[in-house]
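Colleague: Fold the stuff below for me.
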Amino acid sequence: MRAWPALLLGFVLGLGPAGPAAADEAGRMAARAVIAKQEQALGRDDAQTAYAQAGPGIRALFPNADLFIGMVRNQYRPVYRHRSFVFGEARDTEEAGVIQSVAIQDEYGVDWTAEYSLAQEADGQWRITGCRLTKAPGTSA
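Modeller: Just a heads-up that it's a prediction; the model follows:
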């Protein structure tokens, strides 16, 4: 299991979501759009656009787009390059704002589950605050 360090760091430092924890349906759709924008940007190797979808905690750990995309390439290869990327259930949490599940099949046909956490910033924009990537149950090595 991998988790963006910013997700854990944010909780340790008490840097929870800037806005209300619960999102309405429009908020969940807006959060999903942020993930989709980042996913599409990664597919084009558009580091700047992908990086712009990351929350302040992630940007603090990776202070420029090149460092960020390098981390994604190395630590989140199934997110970076995949055959399929299908949104699943979204849920609201007190701790992390919105958690959006995504089923991913990587470039080698291995199934993964990504759980993105997103928070709404003071300006109303949703940003990705973390991603936990795990192999799907029943997936071998």
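
Colleague: switch to C-alpha atoms for all contacts and neighbour counts from now on
Modeller: Noted.

Colleague: Quick one: end-to-end distance for stretch 39-55.
Modeller: Terminal residues of stretch 39-55 lie 15 Å apart, using CA to CA, to the nearest Å.

Colleague: Just give me how far stretch 25-33 sits from the chain centre.
Modeller: How far stretch 25-33 lies from its chain's middle: 13 Å, per CA atoms, centre = their mean, to the nearest Å.

Colleague: Now do the helices in this structure.
Modeller: Counting by DSSP state H, the chain forms helices over residues 5-12, 25-43, 47-52, 56-61, 65-75, 77-80, given from the N-terminal end onward.

Colleague: so of the ones you listed, which one's packed in deepest?
Modeller: Comparing the helices of the chain on average neighbours per residue, with mean count of other CA atoms under 10 Å, the densest one is helix 77-80 at a mean of 22.

Colleague: Contacts for that helix next, please.
Modeller: Outside helix 77-80, the residues within contact range by CA atoms under 8 Å, 6 or more residues apart in numbering are Glu39, Leu42, Gly43, Val72, Arg73, Ile104, Gln105, Asp106, Glu107, Trp112.

Colleague: Another for comparison:
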Amino acid sequence: MRLVTLALGLLFLTLAPARAEPSPTDRTSFQQIIAAQMSAFRVDDGVAAFGFASPGLQAKFGSAATFMEMVKEGYAPVYRPRAVEFRAVVDHNGQPEQQVFVIGPDGRGYIAHYMMERQPDGSWRISGCYLEPAQDESV
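Modeller: Model (predicted):
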């Protein structure tokens, strides 16, 4: 009986989806991608900024112009941040989420939660972002 239980346990482990911890190289990639997208926002280069979005996110918005309008209207803290500080990478429904503290143009602090998605070629892209006000962090 003990052998059967052990065998079933091993079978379950092999069937469970793997959630690999992002490597230090992956974490560096997340930061480089997000920083590069913010740099593209800074100079209003919508094509470059849109290029860092995952294929699913690109399909959702359809064009760089539509994407940029959404960012300008709803994401001013990442569109025109006064300051940026990379924080923890956490698991978000099995995908890595890079947390970024930003100070928006309004002087208030926010945590930008960037969901990262590995592409078939092994590269990473941004698959989503949401903002939340940071607790007691502003200038």
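
Colleague: Next, the TM-score between them, please.
Modeller: The TM-score (TM-score structural alignment, normalised by the length of the second structure) is 0.79; 121 aligned residues with a CA RMSD of 2.0 Å.

Colleague: mind checking which of the helices of the first structure is nearest Val86 of the first structure?
Modeller: Set against Val86 of the first structure and scored by CA to CA, the helices of the first structure come closest in helix 25-43, at 9.9 Å.

Colleague: so how much does the closest one differ from the second structure once superposed?
Modeller: For helix 25-43 of the first structure, the mean distance from the matching residues in the second structure following superposition reads 0.9 Å, by mean CA distance after the TM-score superposition for the first structure.

Colleague: In the second structure, which residues correspond to that helix?
Modeller: Applying TM-score structural alignment, one finds that helix 25-43 of the first structure aligns to the residue range 24-42 of the second structure.

Colleague: what's next to that stretch, contact-wise?
Modeller: Outside stretch 24-42 of the second structure, the residues that touch it by CA under 8 Å, 6+ apart are 46, 48-50, 52, 78-80, 86, 89, 98, 116, 124-126.

Colleague: Likewise for stretch 96-104 of the first structure?
Modeller: Residues lying outside stretch 96-104 of the first structure but in contact with it, judged by CA under 8 Å, 6+ apart, are 16-17, 20-23, 28, 31-32, 78-79, 82-93, 111-120.

Colleague: Give me the buried subset of the residues you listed.
Modeller: By the neighbour-count criterion of 16 or more other CA atoms under 10 Å, the contacts of stretch 96-104 of the first structure include these buried positions: 16-17, 21-23, 28, 31-32, 78-79, 82, 84-85, 87, 90, 92, 111-120.

Colleague: So which of these belong to strands?
Modeller: Among these, the members falling in strands are 82, 84-85, 87, 90, 92, 111-120 (criterion: DSSP state E).

Colleague: ok so, going back, ok, which of the helices of the first structure comes nearest Lys135 of the first structure?
Modeller: helix 77-80 (9.8 Å).

Colleague: Put together CSV for the helices of the first structure, with distance to Lys135 of the first structure on each row.
Modeller: Formatted as CSV, the helices of the first structure follow (distance: least, CA to CA, whole Å):
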stretch, distance to Lys135 of the first structure
helix 5-12, 19
helix 25-43, 18
helix 47-52, 23
helix 56-61, 23
helix 65-75, 13
helix 77-80, 10
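
Colleague: Can you tell me which of these is nearest to Gly138 of the first structure?
Modeller: The closest approach between Gly138 of the first structure and any of these, judged by CA to CA, belongs to helix 77-80 at 16.9 Å.

Colleague: To what extent does that closest one diverge from the second structure after superposition?
Modeller: By mean CA distance after the TM-score superposition for the first structure, the fitted helix 77-80 of the first structure averages 0.8 Å away from its aligned residues in the second structure.
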